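# Here's my sequence, what's the structure:
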Amino acid sequence: MSDLLLVEEVFLLAHDEESGKQSAAVSMPGVLSGALLLDLALRELITVDEKKDVTTTGAVPDHPLLQEAIDVIVAEEKVRSVRQWLYQLASKMNPLLEKVGRSLVERGILGEQRAKFLGLFPTTRWPELDPAPEQQLRARLQQVLLQQVEPTDPDVALVALLEGLHLPATFVDKADRSHARKTATELTRMAERGEVISKTIGETLRGTQAAILGAVAASTAAAVATSAN
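From the prediction side, this is the model:
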């Protein structure tokens, strides 16, 4: 979709240009780490076997975030599954959100402003300095969701990841949302079955989707419980 990493694209799409803050969705377990695992799969830096276990291929990463992720996986003596790595990467690369934000700062797309809420709690804002990359990303998403272009593997991976957060329809006009939802659902199903992308990407996507759905369900249950009290 662009020369950005998938994890950077997710960060940008969940970014509020006016406030410089991130949507709560991007902080859910499995979202950024899932996008990062998909980046590794898209670049053939990892493979996933029939047991859904992850192994590295020995290929050399071309980005510091990917290198750090590979280093974490290589350093782990125990073989882990996609789902286990979703949480391990989030933990061992903590704070992952800030690292992705700084990657975009280094590209000149975002700025970084640190402050303290109530003078006590550290907060970080990421004001947008260059709107072009996000505008191009959103335009491409619209074309994919409205079936105006043939989607690439990164396109499919991004749409499927966003589908887990129920976000694809928000990138098109209201009149086109039904069409966009249908396209996103179909692309996601085909991706999970390995029909439009490689087996490794499909397996990584399935594990990521499961983690995100679990996080969404837990968040919804917590909200319902809070409102009932």
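# can we go C-alpha only for contacts and neighbour counts from here?
Fine.
# Which helix or strand contains Ala210?
helix 199-228 (DSSP states H and E).
# got it, and Gly101?
helix 96-106.
# Please state the offset of that helix from the chain centre?
13 Å (CA atoms, centre = their mean, to the nearest Å).
# Do me a favour and get the end-to-end distance for stretch 120-140?
41 Å (CA to CA, to the nearest Å).
# repeat for stretch 105-115
Using CA to CA, the end-to-end distance of stretch 105-115 comes to 17 Å.
# what's the distance between the nearest residue to Ile109 once chain neighbours are set aside and Glu77?
Ranked by CA to CA, 6 or more residues apart in numbering and with sequence neighbours excluded, the top spatial neighbour of Ile109 is Asp130, at 4.7 Å. Applying CA to CA, the value for Asp130 to Glu77 is 41 Å.
# Here is a second sequence; please produce its structure as well for comparison:
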Amino acid sequence: MAGLALADELFQMGHDEYSGKVRVSVDMLGCGLAAAALGELLLAGTLSVQDGKLAGWTARQTGDPVTDQVVAQLQRVGAGHALHHWVAHLRPEITELVAYRMAGKGVIRRETSRSFTGRVQTRFPASDPTEATRSAVRLGFLLGRPSDFDPQSALLAMLATGVGLDIVAPSLSGGQVRDRLALLQRSLPADHRDLIRAVDTAVAAIALQSHA
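Predicted coordinates for the structure are as follows:
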């Protein structure tokens, strides 16, 4: 999936390429997408994180609907807040923003339908189902050759795992996949590890609310 931003790749992994249905809960995927939007700025070197908190940024608005929203919120809220608070803060709107960006690129289609009870359902099937699986296939391949992981792929693998998406590596058993993901997380830069921990915290909070 060359050319797709981090959040776009996670979005496609989180939706069935044919039906467009979400593979995990919408709220959990939203946590991952919020973190991925922050991760895009981390990867670009325009966001700084220290001790689990957003320390500062040099990012500017560029016309991108996803990162522009993040920058606008940074300007409004300011630095110094924990990353898991940022994930929770961005989550409600981020899925629509990522979908808008991807639809604008022609990568997905937006389809709406109304259920028998009158509830409107939105799905996002891929314009090219084969292309839509490339991110997941790439991660499975890289787990077999972990020294070949690039920063975006490594962060994508950990974000996907954090929201409950399975990564299948044909050459590895399930236990080997888990072991390599654990090693991969330990090898991440400190700020990337902080972002993954923020997702874990946000996802755990959603799980607690659903059982309350």
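# follow-up on the earlier one: between Asp130 and Glu77 of structure 1, which has more neighbouring residues?
Asp130 (13 against 7; other CA atoms under 10 Å).
# Nearest spatial neighbour of Ala36 of structure 2, chain-adjacent residues omitted?
Ala7 (4.8 Å).
# all helices for structure 2, in order.
6-13, 26-44, 65-77, 83-104, 129-132, 134-144, 151-162, 174-187, 190-210 (DSSP state H).
# nearest to Lys53 of structure 2, of those helices?
helix 83-104 (5.2 Å; CA to CA).
# And that closest one, what does it pack against?
Packing partners of helix 83-104 of structure 2 (3 or more CA pairs under 8 Å, 6 or more residues apart in numbering; DSSP states H and E): helix 6-13, helix 26-44, helix 65-77, helix 190-210.
# buried ones in that helix?
83-88, 90-91, 94-95, 97-103 (16 or more other CA atoms under 10 Å).
# Thr161 of structure 2 and Arg60 of structure 2, how far apart?
Counting by CA to CA, the gap from Thr161 of structure 2 to Arg60 of structure 2 is 30 Å.
# Looking at these two, which is more packed in?
Between Thr161 of structure 2 and Arg60, counted using other CA under 10 Å, the more crowded position is Thr161 (17 against 14).
# Structure 1: which residue goes with the more buried one?
Counting by TM-score structural alignment, Thr161 of structure 2 corresponds to Glu163 in structure 1.
# ok, its match - contacts?
184-185, 188 (CA atoms under 8 Å, 6 or more residues apart in numbering).
# change it to 10 Å
Residues in contact with Glu163 of structure 1 (CA atoms under 10 Å, 6 or more residues apart in numbering) are 157, 169, 181, 184-185, 187-188, 209.
# And the residues you listed, which is closest to Gln67 of structure 1?
Distances from Gln67 of structure 1 to the contacts of Glu163 of structure 1, taken by CA to CA, are shortest for Ala157, at 20.3 Å.
# what about that closest one, neighbour count?
Ala157 of structure 1: 27 surrounding residues under other CA under 10 Å.
# if we can go back for a sec, Serialize the helices and strands packed on helix 83-104 of structure 2 to TSV and add fields for distance to Arg138 of structure 2 and mean neighbour count.
Formatted as TSV, those follow (distance: least, CA to CA, whole Å; neighbours: other CA atoms under 10 Å):
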stretch	distance to Arg138 of structure 2	mean neighbour count
helix 6-13	11	24
helix 26-44	18	24
helix 65-77	24	16
helix 190-210	20	19
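# Would you mind saying which of these lies nearest Gly52 of structure 2?
Comparing these by CA to CA, helix 190-210 comes nearest, at 5.1 Å.
# pretty sure Cys31 of structure 2 contacts Thr95?
Yes - if you go by CA atoms under 10 Å, Cys31 of structure 2 and Thr95 touch, sitting 9.3 Å apart.
# which residue is nearest the middle of structure 1?
Ala35 (3.4 Å; CA atoms, centre = their mean).
# who's in contact with that residue?
5-11, 41, 86, 157-158, 161-162, 204-205, 208.
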